[in-house]
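Trainee: let me see the structure of the following:
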Amino acid sequence: MSIHLTLLCAPGGDPTLDPLLGDAHLSEDSMHMADAARAVLSPREPAIRAPSIRCSETADAMGLVASSEPMLRDLNVGRWCGRTVGEVAATDPDGFTAWLTDPDATPHDGESVRQLCRRSADWLSSVAPHTGHTVAITEAAVIRAVLIDALAVPARAFWHLAVPPLRAVFLTWRGGCWDVQFGGVSPQEPRRRLLSRRATLAVGSA
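Mentor: This next block holds a predicted model:
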């Protein structure tokens, strides 16, 4: 069985502004960043994307024809959607702290981190054998959740996984588990194998 997935994190808007929770159009700088990656990925590679505006615009800027996959949608932040991180932290400090420390917390009345991890794990397990290589453009939260499952680490590690814009996570199904590599979409930034589920099984499950 051969499964090779490249997960790319869509840029999340203007990085100079207080991060906005929820969907948003790409900033001009983010569009340029995605366009610069066009030469690295073949437009003929099978591609899927989260159903958000930013993931659609990222795929277009990279010249990829990507079908929308609902299971890759972003974490639902409920009534916090459209607000900035700073605003939420200032007006609901207890809820914001709970959100960052308890994977079951839903202070926004939306989706918990653990629920997102389960949804992402369901998607990962649904990928068909002999898929070959597929590119998935999705959200930082979804990539964190996929890593939680692929590396079999606790859900409380979710916020400790850094997922920079357009940095790639390479997943390969091998020997009954996922091998994980990190890299970029620049020719000068080679793949670096950093983690494998085999090396993290002792940590325990989410």
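Trainee: every contact and neighbour count from this point should use C-alpha atoms.
Mentor: Will do.
Trainee: residues in contact with the residue nearest the centre of the chain?
Mentor: The centre of the chain sits closest to I143, judged by CA atoms, centre = their mean, with a distance of 2.5 Å. By CA atoms under 8 Å, 6 or more residues apart in numbering, the contact list for I143 reads L7, C9, V163.
Trainee: hang on, the last one in a helix?
Mentor: No. Counting by DSSP: H, G, I helix; E, B strand; the rest coil, V163 falls outside a helix, being coil.
Trainee: quick revisit: quick check: the residue nearest to the centre of the chain vs I137, distance?
Mentor: The gap separating I143 from I137 is 9 Å, by CA to CA, to the nearest Å.
Trainee: give me the common contacts of the two.
Mentor: L7, C9.
Trainee: which residue ranges form the helices in the protein?
Mentor: 28-36, 53-61, 85-91, 93-101, 113-126, 140-150 (DSSP state H).
Trainee: could you redo these as CSV and give each row distance to D14?
Mentor: Below are those laid out as CSV (distance: least, CA to CA, whole Å):
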stretch, distance to D14
helix 28-36, 7
helix 53-61, 11
helix 85-91, 14
helix 93-101, 22
helix 113-126, 24
helix 140-150, 15
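Trainee: buried deepest among those, which one?
Mentor: Most buried of the helices of the chain, by mean neighbour count (mean count of other CA atoms under 10 Å): helix 140-150, with a mean of 24.
Trainee: this one as well, want them side by side:
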Amino acid sequence: MLFSHDQACHQCAYVGKASVLKLLCYASDLPSGVRQGQLPGACEQVACALDGQKVVDLLPSSSHLLHYYAPDVALPASNAHCTQVEDALQDRHYGVWAGRSLRDMSAAEQLSFLSDPTFAPPEGESFSAFCRRTTQWLQAVGQMAQPAVVLARPAVVRSLVTYVLYPAEGSVTMAHAARVDVQPGSYSLLTCHAGQWRVGMLNAPA
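Mentor: Sure thing, here's the model as predicted:
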């Protein structure tokens, strides 16, 4: 899926006139309980079936890629590239609500959780704090000129993509996130050139 310049650009740190940062984001599988309607926990390392040949096809001129990965994603056993764990790429922290279903919440809890971006579950993280954490990481990595791969859960990839698509608000909102779907096992490409972030590809299948 391709986007126009106006739809999919956002200012990032300038990395040189000829430099283009390519960030290939791979969305891992979902945590096991999510398909049963449960909020995910941070302890489970979900599977990540990254296809090395697919990476070569999408980043053909790159070698010895740095792989940024979240601690809640299991690295592929065959990965031979340099790796760097990034706590900022973890899924949202749901605190004591991890493993809990929305059906088990009171009406007031559901309303707060689904409509208030500043609401945080007990010992957990708000939607706003989660998005701020991931987008601050993206802003920092935008200063790099070398292509890289991100291995993270779908919610994290969605947060990064949404930040690039909707820069005018200054932060990702719940309404923006609801307009973007990132499928497990898919590839999305973000690029930064001449101070602008763009979405070059979204949800390419494995």
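Trainee: how alike are these chains, TM-score-wise?
Mentor: The TM-score (TM-score structural alignment, normalised by the length of the first structure) is 0.71; 173 aligned residues with a CA RMSD of 2.7 Å.
Trainee: thinking again about what came up before, of the contacts of I143 of the first structure - the most surrounded one?
Mentor: L7 (26 neighbours; other CA atoms under 10 Å).
Trainee: against A88 of the second structure, how distant is the aligned residue in the second structure for I143 of the first structure?
Mentor: Using TM-score structural alignment, the partner of I143 of the first structure in the second structure is V157. Between V157 of the second structure and A88 of the second structure the distance is 12 Å, computed by CA to CA.
Trainee: so L195 of the first structure touches D179, yeah?
Mentor: Yes. Counting by CA atoms under 8 Å, L195 of the first structure does reach D179; the two are 7.0 Å apart.
Trainee: who's more crowded, those two?
Mentor: More crowded of L195 of the first structure and D179, by other CA under 10 Å: D179, with 21 against 15.
Trainee: quick check: the aligned residue for the more buried one in the second structure?
Mentor: Aligned partner of D179 of the first structure by TM-score structural alignment: R198.
Trainee: what sits closest to its match if chain neighbours are left out?
Mentor: C9 (4.3 Å; CA to CA, 6 or more residues apart in numbering).
Trainee: any idea how many residues pack against that neighbour?
Mentor: Counted with other CA under 10 Å, C9 of the second structure comes out at 24.
Trainee: that one -> the first structure?
Mentor: So C9 of the second structure corresponds to nothing, using TM-score structural alignment.
Trainee: same question for G124 of the second structure.
Mentor: Checking TM-score structural alignment: G124 of the second structure goes with G110.
Trainee: from G175 of the first structure, how far off is that match?
Mentor: G110 of the first structure is 36 Å from G175 of the first structure, by CA to CA.
Trainee: please apply the same query to R144 of the first structure.
Mentor: 23 Å.
Trainee: neighbour count winner among G110 and G175 of the first structure?
Mentor: G110 (16 against 9).
Trainee: related to what we said a few turns ago, so the residue nearest to R198 of the second structure touches G195, yeah?
Mentor: No. Taking contacts as CA under 8 Å, C9 of the second structure lies outside contact range of G195: 9.2 Å.
Trainee: count of neighbours near the aligned partner of E86 of the second structure in the first structure?
Mentor: Taking TM-score structural alignment for the superposition, E86 of the second structure sits opposite E69 in the first structure. Using other CA under 10 Å, the number of residues around E69 of the first structure comes to 16.
Trainee: ok, now how distant is E69 of the first structure from L75 of the first structure?
Mentor: 14 Å.
Trainee: from L124 of the first structure, how far out is the closest residue to C55 of the first structure other than its chain neighbours?
Mentor: When the adjacent residues along the chain are set aside, C55 of the first structure lies closest to A10, with 5.6 Å between them (CA to CA, 6+ apart). Between A10 of the first structure and L124 of the first structure the computed distance is 19 Å (CA to CA).
Trainee: straight-line length of stretch 89-97 of the second structure, end to end?
Mentor: Per CA to CA, stretch 89-97 of the second structure runs 20 Å from first to last residue.
Trainee: contacts for that stretch, please.
Mentor: 39-42, 69-72, 120-127, 130, 134, 137, 152-153, 155-156.
Trainee: for stretch 42-58 of the first structure, same thing?
Mentor: Contacts of stretch 42-58 of the first structure (CA under 8 Å, 6+ apart): 10-13, 23-26, 31, 34, 59, 62-74, 133-139.
Trainee: what's around the closest residue to L151 of the second structure other than its chain neighbours, how many residues?
Mentor: Nearest residue to L151 of the second structure, sequence neighbours excluded (CA to CA, 6+ apart): Y69, at 4.6 Å. For Y69 of the second structure, the neighbour count with other CA under 10 Å is 24.
Trainee: what's the answer for P167 of the second structure, then?
Mentor: If we define neighbours as other CA under 10 Å, then P167 of the second structure has 16 of them.
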